[in-house]
Every structure is written in C-alpha cells, then in structure tokens.
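>>> what follows is a predicted protein model with its sequence.
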Amino acid sequence: MSTQYKFQGWMGLDKDAVNGNMVWQEYEPKPFEDTDVDIKITHCGICGSDIHTLRSGWVPTSYPVCVGHEIVGHAVRVGDKVKDIKVGDRVGVGAQSGACLNQKGDCEACADGMEQHCASVTTTYDSRWPDGSKSYGGYADYWRGSGAFVFKIPDALPSDIAAPMLCGGITVFSPLKRCGAGPGKKVGIVGIGGLGHFGILGAKALGCDEIVAISRTNTKKEDSMKMGATGFIATDEDEDWATKHAGTLDIIISTVSSPKMPIQDYLALLRLKGQFVQVGAPEDNIPGFNIFALIEKRCTIGGSAIGSPDEIKDMLKLYAEKGVRTWNNNVPMKDANKAVVDMEAGKARYRYVLVNEKHLG
C-alpha cells in the first residue's frame, strides 16, 4: 500500500547542523509493517539530546539524521496488529521506538517491564530498525515506527504541552516515581532547565512535602517557586549551602549535563538512606567524590534513562488529572534552525516546541 504523503524533514548532514545548518529534504522511512503506525506530525519538542546528536557530542552520529523525539500528531495509517490505536487518534511517541520485546525477544530488561534498558533498543532517531533501515525523528512532516511505543494523548493535555513530556517529562518522572516520591518525601532537583522544570512539576504532581530547586544562581528562583518549589539553593551564591542544608533531602534528581558539578556537596544534602539519581548526560566524565558520602548514611547513587511504556502511560494520565502544564515556547517548524541555535544558547524557558502549522486544524 503506497501513501499519498512524503516523508521529509530537517536533516543534519554533518556536525555543523547544530549551528543552524539543517537542510529540509526528503528521506526514505522504514518499510511499513502491520505493527507500525504513521503519524502526521503537528508538534515536536526540542530536547537536549537533539543538540548532542546533531554535533556528535556523545558518540559519532550516523548522518544524515533527522532529530526530534517528543512527537505529537494524528495517526494516519495503522497496521493490522496494532492494539488500541486507530486512524485519526491524537498520539505521541518519545525517545524509544522499539525493543526486542516487539520482535518476541526475551531479554531481562523487557521481561521486567524496563524496555527502555533493552540491549536491542531502537531509538526514535539515529538508530536502526531490525531490518537495517534507519530511524528518523520528528523535525518532519510524518513519522513511522512501532505502534508498541505510540501513546494516545489524553484530551486534557494540549499537544504542545504533551510533546515535551514524552522525553523530558518521563526522564524525570520515572526516577521520581521509582524512588518513592510522594507525600512525606523531600525532593531536590538539580538544574532548572528543561528537565529540571519537569522535575519540579512532577514532584508537585506526586504530592511531595518539600521540593527544593538547586541552581548555580538565583536567576530562576522566581520561576521555580511558581512551578511548585518550596525552597531554593543557589550553589554559587549561597554561602555554606551544603552545610546549612545537610541531611535534609530524601531524593535528589540531577538533571544537569555539565560535568562541572559539586557532587560531593550534593550528596551531603541527603538524609539517611537517601537516593541520588543522575538523569542529565554530560559528554565528559563527572568529578569523583569521597565514598564515605554514601557509606555513612547508607545512601545510593544511580542513573536513569527515559521510562517504560507503562510509566509513560501512568505519567500522561496523572499529568492530565493534575493539570500539569509544560512551560514551553512554540516555534514554527520552518524556524527549526533558529530554535536549535537558541536552545543551545540556553534561551529556552523551559522547552521549545516546533509547530507544524500546515498540519493544524
């Protein structure tokens, strides 16, 4: 079955793409299978991962690449074996589009409901499908991929609000929920950028008693308090902050992508059996720390990546019920190059969302 629409989008052809040099062009999607869904894209969030990938920051990128993995639109073609999605549904897809479970695999991660940690994961862009074809992302008109990682968007969540939740939102919600964030818990969020703002919103939605925003300066204090923070620490400005606030937090989620973090001082903020989880992904190694920061209080330090399909569904349901609203700036899809440059310059307050205006209405 052929389609009447073309797959075209903003393509990064080399490392210079991150400097506002993506090119709009046509590309060949994966062959359509009876487990797939085609999405007519109306909105796509800009994620920090897009920047890292465009410039080959983490690993060498397989150019050409079309980034974007916070995709919302309408299903225009649905395979016969796809459950719960029908043509016309408003749907979204996040950073992951496939796992061995979809190919009837049997890895430990998928068996435990942690598909995001599957060794055979297919990411939404700059990856390969089982047949060897490339995956392409959402800075585009259409997206094609596995229906197992396509989610209905609740009516209460506008498309531009929901799109950034599908990667940025779930990246912080997953460890918050897993670490027991909720009534009776005191949570710290390190880094008040796109991920960090979701940390505050998520901790508030989960009902945490106290939410402390942690940033280098007080620049974002007012915004943080409006989002739901109950306290604020400016690490470059507040004298002896690690000592003054020592042993006060049950959970710390670190969203920063800079390796220049005072991790020893962050760990001092944890209470007995406290948990520190890193979700920001620096391109360089982070500093070392004294192991007694963990031993003396039986604390744990770990990492987390996006979230499973079930966690994404739970998050969307909760955020719809609680009226959670992403703090976002909408930008026309045609201006994607400028938006990427502005994102890299730190101008987002707090997420950029590309709007494919010709697909609205």
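Ah, there it is. Numbers count the residues shown, from 1 in each chain.
>>> please count neighbours and contacts with C-alpha atoms only from this point.
Will do.
>>> ok so Lys40 is a helix residue?
No: per DSSP: H, G, I helix; E, B strand; the rest coil, Lys40 lies outside any helix segment and is strand.
>>> so what's the residue count around the closest residue to it other than its chain neighbours?
Distance criterion C-alpha to C-alpha, 6 or more residues apart in numbering; nearest residue to Lys40, sequence neighbours excluded, is Tyr142 at 4.7 Å. Neighbourhood size, Tyr142 [other C-alpha atoms under 10 Å]: 24.
>>> could you measure from Tyr142 over to Gln96?
Distance, Tyr142 to Gln96, using C-alpha to C-alpha, to the nearest Å: 16 Å.
>>> does Ile214 touch Val187 like I think?
No: using C-alpha atoms under 8 Å, Ile214 makes no contact with Val187, being 10.4 Å away.
>>> if you count surrounding residues, which of these two has more?
Per other C-alpha under 10 Å, whichever of Ile214 and Val187 has more neighbours is Val187, with 30 against 26.
>>> comparison target below:
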Amino acid sequence: MGGFNMPTDYTFQGWLGHSPEAYNGKMEWGAFEPKKWTEDDVDIQITHCGICGSDLHTLKSGWGATNYPCCVGHEIVGRAVRVGSNVDSIKVGDRVGVGAQGRSCLEADCPDCSQGRENYCPRVRVNTYDSRYPGDEGKSMGGYADYNRTHHKFAIKIPDGLPSEYAAPLMCGGITVYAPLRKNGCGPGMTVGIVGVGGLGHFGVLFAKALGADRVVGISRKASKRDEVLALGADEYIATDDDKDWWKTGKGTLDLIICTVSSAHMPLSRYLRLLRTNGNFIQVGAPDGGKFPEINVFALLGAGIKIGGSGIGSPSDIEEMLQLAVDKKIEPWVEKRPMSDANQAIVDLEAGKARYRYVLVNEKHLSETKL
C-alpha cells in the first residue's frame, strides 16, 4: 500500500485567473486552497505543464461561467511527494502525469466506470480545474502551479524513456486525438485526415502514422504550414484557403477524419465530401458555446457517413498511449517556456505562434530532480 506521509510543509501556489481578463495575459501568482486531502489522493510536485486551448477557453469563460479564482493547466507532469494510505499503484518519488480529468464515480455499478470508460462517467465529472469535488472536498485547481492534488486513479505513471516535456502535452492534447484514432480502427489499410494541424492536430498526424495508417492527410487553412505538416509525417497536405477545389479533388479518398477545429464556421459539408462510403467524421475540437455548423442530412444519407464525437480518454487509454509513444519514439513538437512566463505564453498561443505545443517548465522543481 501507499501511505507515505511525507512532510507537508510545501504550499500550493500558482497562476490564478480572477476574471475573464486573465485570458489577456493577466493571471496573477498567488496561493490557493487545494482539494481536501483524502487517503485516495496523491500530491504532485509539478515540473512540467502543457498549455492547452482548453485553458484559454476557461480563463475567458468561453465554455460557461468560470468559478474564479481559477488555476488552469491539465497537462501535468511531476513527482509524487505524498501518497495516501489507500494507494498501492504509486509511491513517493514516482514520475506521474495528470490529464483533463480529476475524478469519476469509480463505482462498480457505473455503466461507464465499470467498463473502463471513466471519461464518460454520467454520475461524477470532475475536471482537473474549475470543478467541485463531491461532498466537502472542495474545488479543483490545475497545473500552472507548484503542486497538484488529485485522486490516484487519475495520476498516471510516466514510463521510462519518455521525456517529461513530451509526456505533459500528451496528457490532454495527445489523448484527445489518440483515443478516437484507436477506437475508430486507425491502422494498416486506412486513410486518415486530420483537420486543423495545430496543438491537437499535430498529435493526430504523429499518432495516425504510429498506428500504421497507410495514408495520412493534414488539412489546415494555410499553405504556409505545408512543409511543417509533411515534416511531421503526413503523406499529403490540403490548404483549404489556398488549394482550389480541394473538396472536389479529394472527394471520397478518406476513411476517417479527426477534426480538431473549434470553429462554428468551419466548412463541414466540404470536409464530409472527402469521406468514402461509410466513412467516419469524429469531432474533438470544442468551440465556445458548443456551436456546430449546420449539416445537410443528404450528405450523410448519400454515402452512409457517420458523425461522432470523442472526449479525452480513460486512464487505461492514457497508459496505452504513453507506452506507444515510447515504443514508436514519438517526439511531439514542443517549445519549453518557464513557468514564470505563463502570461506571455498564453498570449502567444492565442496569437497562433506555437509550433505546436507550449510546455511550462517549473525550473525551481526541475533543479531538485532528474525529471
């Protein structure tokens, strides 16, 4: 069992958003109260935290009213410094990661948790930040911080051979595209399109190739990304703003499309034309307000096309993905930024400067460990 009750003289501090203005690079560093400790929990000394588009949506209350103050960040990697007595999967000193989920009900009679689908639990849905835990356990706070406290089920051990700056953005960005690729049959004999080659989409290209897809097509707006996307491993590239009649020349050539775009104005009907008969279109991008383009039903009926969605992944999905990343030597394109630079980093992300994922490095903790 766990139960390593280490000294708890550390304090929980991080970058806090106090209003939607935080989105404009106006987070403030300060102390916060973590969730109430239970013997199912793990405290993590954070060394790395990826910056996800979800952080920006939350900071500006784009997905609904945020409960300020809020510390965002759900691509967390660090080392366990306190482990509850009910925990036998993690020990003090282990390198662990936390993604977008902090808790589900975990009950044996839950139709989803009992089947390893904790990310779809209908009873308890606690996000890593800006959520309330059941009972009196308090509020969830994220990883732009020195420490994180989470239920051990959602603290995933990071395998050896995977650098922490790579592991961090995999915890949300990576699993968000890996899970639908894996669950929709990505592999030999399949052609896959990745719509929106940014922070999420670049993982889509990397994982589609790692899973053995015969042909991977990156689809983004501008031709200026073509060389970068091909360098990631894509076999072809479509620039929807610059390639004339792309929806006609590519008609009926893809088996599966993973769409990371979070715009209600994307040319959905043209994306659907790229699918073969019985093709799948899986949406993972989440726009402000949840708005989605209108669909002409005849586009679905005429080719037996299915439209679906996918939300993050379960702990077992994350474990599988991390091991594949080691086995296939996947190297995300990341740029490390100091934790002290978080405000400028979120401004740069919104400006589209990231190629393709920013990772905050908590240098004072990095100097204390080999992670």
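Structure's in. What do you need? In this text the structure is predicted, and so the values were computed from the model without any measurement.
>>> let me see the TM-score of these two.
Overlay of the two chains. TM-score (TM-score structural alignment, normalised by the length of the first structure): 0.98; 359 aligned residues with a C-alpha RMSD of 1.0 Å.
>>> enumerate every residue touching the aligned residue in the second structure for Ala109 of the first structure.
Aligning on TM-score structural alignment places Ala109 of the first structure opposite Asp112 in the second structure. Shown in contact with Asp112 of the second structure (C-alpha atoms under 8 Å, 6 or more residues apart in numbering): Glu118, Tyr120, Cys121, Pro122.
>>> go with 6 Å
Applying C-alpha atoms under 6 Å, 6 or more residues apart in numbering to Asp112 of the second structure gives the contacts Glu118, Cys121.
>>> who does the lengthiest helix in the first structure touch, helix- and strand-wise?
Longest helix in the first structure, counting residues (DSSP state H): helix 309-322. For helix 309-322 of the first structure, not one helix or strand is in contact under the criterion 3 or more C-alpha pairs under 6 Å, 6 or more residues apart in numbering; DSSP states H and E.
>>> alignment lookup: Gln344 of the second structure to the first structure.
Using TM-score structural alignment, Gln344 of the second structure sits opposite Lys338 in the first structure.
>>> which outside residues touch the strand or helix carrying that match?
If you go by DSSP states H and E, Lys338 of the first structure is part of helix 336-344. With C-alpha under 6 Å, 6+ apart as the test, helix 336-344 of the first structure has contacts from Asn19, Gly20.
>>> now do the buried residues in it.
With burial defined by 16 or more other C-alpha atoms under 10 Å, the residues of helix 336-344 of the first structure counted as buried are Ala336, Asn337, Lys338, Ala339, Val340, Val341, Met343, Glu344.
>>> could you do stretch 227-242 of the first structure as well?
Buried, per 16+ other C-alpha under 10 Å, within stretch 227-242 of the first structure: Met227, Gly228, Ala229, Thr230, Phe232, Ile233, Ala234, Thr235, Trp241, Ala242.
>>> ranges for the helices of the stretch 51-200 of the first structure?
108-111, 159-162, 168-178, 194-205 (DSSP state H, counting those that start in this stretch).
>>> can you say which of these is packed in most?
Of all those, helix 194-205 has the most neighbours on average by mean count of other C-alpha atoms under 10 Å, namely a mean of 27.
>>> matching residues in the second structure for that one?
Helix 194-205 of the first structure covers residues 199-210 of the second structure once aligned (TM-score structural alignment).
>>> element containing the aligned residue in the second structure for Ile306 of the first structure, please.
Aligned by TM-score structural alignment, Ile306 of the first structure pairs with Ile312 of the second structure. Ile312 of the second structure belongs to no helix or strand when assigned by DSSP H and E.
>>> before we move on, the earlier item: between the buried residues of helix 336-344 of the first structure, which is nearest Arg77 of the first structure?
Ala336 (25.9 Å; C-alpha to C-alpha).
>>> measure the closest one to Cys44 of the first structure for me?
Taken as C-alpha to C-alpha, the span from Ala336 of the first structure to Cys44 of the first structure is 10 Å.
>>> same question, Thr255 of the first structure
Taking C-alpha to C-alpha, one finds Thr255 of the first structure at 21 Å from Cys44 of the first structure.
>>> out of those two, which sits in the busier spot?
Cys44 (34 against 26).
>>> surely Tyr142 of the first structure and Ile41 touch.
Yes: counting by C-alpha atoms under 6 Å, Tyr142 of the first structure touches Ile41, with 5.4 Å between them.
>>> what do we get in the first structure for Trp63 of the second structure?
Per TM-score structural alignment, Trp63 of the second structure is aligned with Trp58.
>>> and its match, how many neighbours does it have?
14.
>>> ok, and the closest non-adjacent residue to it?
Glu283 (5.5 Å).
>>> ok, now Ser159 of the first structure?
Nearest to Ser159 of the first structure is Val72, by C-alpha to C-alpha, 6+ apart, at 6.2 Å.
>>> what of Arg95 of the second structure?
That would be Arg79: by C-alpha to C-alpha, 6+ apart, it lies 4.4 Å from Arg95 of the second structure.
>>> any idea how far that neighbour lies from His365 of the second structure?
With C-alpha to C-alpha as the criterion, Arg79 of the second structure and His365 of the second structure are 10 Å apart.
>>> among the two, which residue is more densely surrounded?
Set Arg79 of the second structure next to His365 and count neighbours by other C-alpha under 10 Å: Arg79 wins out with 24 against 18.
>>> thought that one was touching Asp94?
Yes: counting by C-alpha under 6 Å, Arg79 of the second structure does reach Asp94; the two are 5.4 Å apart.
>>> quick one on the thing from earlier: Pro180 of the second structure versus the aligned partner of the residue nearest to Trp58 of the first structure in the second structure, what's the distance?
For Glu283 of the first structure, the aligned residue in the second structure is Asp288 (criterion: TM-score structural alignment). Separation of Asp288 of the second structure from Pro180 of the second structure (C-alpha to C-alpha): 21 Å.
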